[in-house]
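>>> no FASTA, just this:
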């Protein structure tokens, strides 16, 4: 891929991450920020938006680092396992493992006595279903073999990128980081063939 396309991918992903985080930040904290909009406190609104923009750019960079790391891991996986079938099988096992851990380990370490496991299941299922939708779009865009690698990237790699917020386990931070990561990762995954001009790849 040409250097100008790498720059385009970097800047567009950075922009998407920043804008999504600004919008999401105000939505999640609307009860705190709505007074600023009612009184039209432009200075305060812009300062908060600028802070959220910086945060979104950080999330975007984490997303891009994860994407390029995945491209490398994918090639190594194909080389080690020799066939797409075996490599896809290994990725499916890891997907199942991460799905279980996102529910069980988070509930075990963070749930207090009497807490329901349902919120932990709900967030994991949401992340998985979103990943499935993006993987299906990737399959339609390229070929059937692309579904599992795309799902692996969207679910497993996103979870790894999401780890700082998972450690904190504060609801607003969980969503504030997860949504931009998912959108940035989906964007990169789906836009890459258009930038490279290649079709019918396995990832």
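The structure has been received and is ready for your questions. Please read all numbers here as calculations on a predicted model, not as lab measurements. Residues are numbered from 1 along each chain as shown.
>>> hey, let's count contacts and neighbours off CA atoms from now on
Will do.
>>> look through the chain and tell me its longest helix.
Counting by DSSP state H, the longest helix found in the chain is helix 42-81.
>>> name the helices or strands packed onto it?
Counting contacts by 3 or more CA pairs under 8 Å, 6 or more residues apart in numbering; DSSP states H and E, helix 42-81 packs against helix 3-28, helix 30-38, helix 84-110, helix 158-161, helix 171-196.
>>> after the longest one comes which helix or strand?
Put plainly, it is helix 84-110. Per DSSP states H and E, the first helix or strand lying C-terminal to helix 84-110 is helix 118-141.
>>> what residues of that following helix count as buried?
Neighbour counts over helix 118-141 (16 or more other CA atoms under 10 Å) mark 120-121, 123-124, 127-128, 130-139, 141 as buried.
>>> who does that helix touch, helix- and strand-wise?
Against helix 118-141 (3+ CA pairs under 8 Å, 6+ apart) you get helix 84-110, helix 147-152, helix 171-196.
>>> check it against this one:
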């Protein structure tokens, strides 16, 4: 893939991060920002929107670093384990560990008196559901061999990228960061094959 396509991927992912964070930010913090719309405070709305888009750009950069790190790790994994099936098994173990970690260890560290583990499990279930949907889409787009790597990327890598918000356990930041990361990661995962195809076609036409 040529440099123009890499720049295109970078800029479009940046835009996806900014736009998605703006929408998610107003949604998860509607109690804080809703009155601005009700009172028609355009200047303050624009200021908040600008801040959210800027934060979204940061989330997008984190997502892109995670994506390219995973592309490298995936190649290393295939080289180290010498077997695609063994490397898949290792990735599945990591997926299960991370899902357990997101639920159980967050519950142990952040539970409030009388609070159950239910909502912590729901977050892991949500991550798994999104990961499975994106991995299935990736498999349909390419081949069945892409399912496990896509699942690993959407769950394990997203959780690593999400770690700053997980540490604070502040609910609005948890969701403000999670949804844009998932959207950016999904976008990169699904758009890359199309960019590679366009690059091959362009090269063949020369």
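Right, received. Where do you want to start? All values reported here derive from a predicted model rather than from experimental measurement.
>>> just give the TM-score of the two.
Here the TM-score for the pair of chains, by TM-score structural alignment, normalised by the length of structure 1, is 0.96; 198 aligned residues with a CA RMSD of 0.9 Å.
>>> residue 149 of structure 1: which of the helices and strands packed on helix 42-81 of structure 1 is closest?
Comparing the helices and strands packed on helix 42-81 of structure 1 against residue 149 of structure 1 with CA to CA, the closest turns out to be helix 84-110 (6.8 Å).
>>> before we move on, back to that, among the helices and strands packed on helix 118-141 of structure 1, which is nearest residue 35 of structure 1?
Proximity to residue 35 of structure 1 (CA to CA) singles out helix 171-196 among those, at 19.2 Å.
>>> deepest-packed of the helices and strands packed on helix 118-141 of structure 1, please.
Of those, the one with the most neighbours on average (mean count of other CA atoms under 10 Å) is helix 147-152, at a mean of 24.
>>> looking at the helices and strands packed on helix 118-141 of structure 1, which is nearest to residue 14 of structure 1?
Of all those, helix 171-196 sits nearest to residue 14 of structure 1, with 8.3 Å by CA to CA.
>>> check the mean deviation of that closest one from structure 2.
Compared with structure 2 after the fit, helix 171-196 of structure 1 shows a mean deviation of 0.4 Å (mean CA distance after the TM-score superposition for structure 1).
>>> and that helix, what does it pack onto?
Against helix 171-196 of structure 1 (3+ CA pairs under 8 Å, 6+ apart) you get helix 3-28, helix 42-81, helix 118-141, helix 158-161, helix 163-168.
>>> same thing but at 7 Å, please
helix 3-28, helix 42-81, helix 163-168 (3 or more CA pairs under 7 Å, 6 or more residues apart in numbering; DSSP states H and E).
>>> quick check: residue 10 of structure 2 vs residue 68 of structure 2, distance?
Remark: distance between residue 10 of structure 2 and residue 68 of structure 2 (CA to CA, to the nearest Å) = 11 Å.
>>> of those two, who's got more company?
Neighbours were counted for residue 10 of structure 2 and for residue 68 using other CA atoms under 10 Å; residue 10 has more, 16 against 12.
>>> quick one: the residue nearest to the more buried one when sequence neighbours are not counted and residue 11 of structure 2, what's the gap?
Spatially, and ignoring its direct neighbours in sequence, residue 10 of structure 2 is nearest to residue 64 (7.6 Å; CA to CA, 6 or more residues apart in numbering). To residue 11 of structure 2, residue 64 of structure 2 is 11 Å away according to CA to CA.
>>> likewise residue 126 of structure 2?
From residue 126 of structure 2 to residue 11 of structure 2 the distance is 28 Å (CA to CA).
>>> what's the mean distance for the longest helix of structure 1 versus structure 2?
Compared with structure 2 after the fit, helix 42-81 of structure 1 shows a mean deviation of 0.3 Å (mean CA distance after the TM-score superposition for structure 1).
>>> now that helix, how far from the centre of its chain.
Offset of helix 42-81 of structure 1 from its chain centre (CA atoms, centre = their mean, to the nearest Å): 8 Å.
>>> what of stretch 155-162 of structure 2?
For stretch 155-162 of structure 2, the distance to the chain centre is 7 Å (CA atoms, centre = their mean).
>>> ok, stretch 166-186 of structure 2 next?
That offset, for stretch 166-186 of structure 2, works out to 8 Å (CA atoms, centre = their mean).
>>> what's next to that stretch, contact-wise?
Identification of contacts with stretch 166-186 of structure 2 by CA atoms under 7 Å, 6 or more residues apart in numbering yields 13, 16-17, 20-21, 24-25, 28-29, 59-60, 63, 134, 154, 158, 162, 165.
>>> do you know how far residue 67 of structure 1 is from residue 184 of structure 1?
Per CA to CA, residue 67 of structure 1 is found 10 Å from residue 184 of structure 1.
>>> state the distance from residue 46 of structure 2 to residue 112 of structure 2.
36 Å.
>>> what's the answer for residue 2 of structure 2, then?
Taking CA to CA, one finds residue 2 of structure 2 at 52 Å from residue 112 of structure 2.
>>> all good on my end, thank you.
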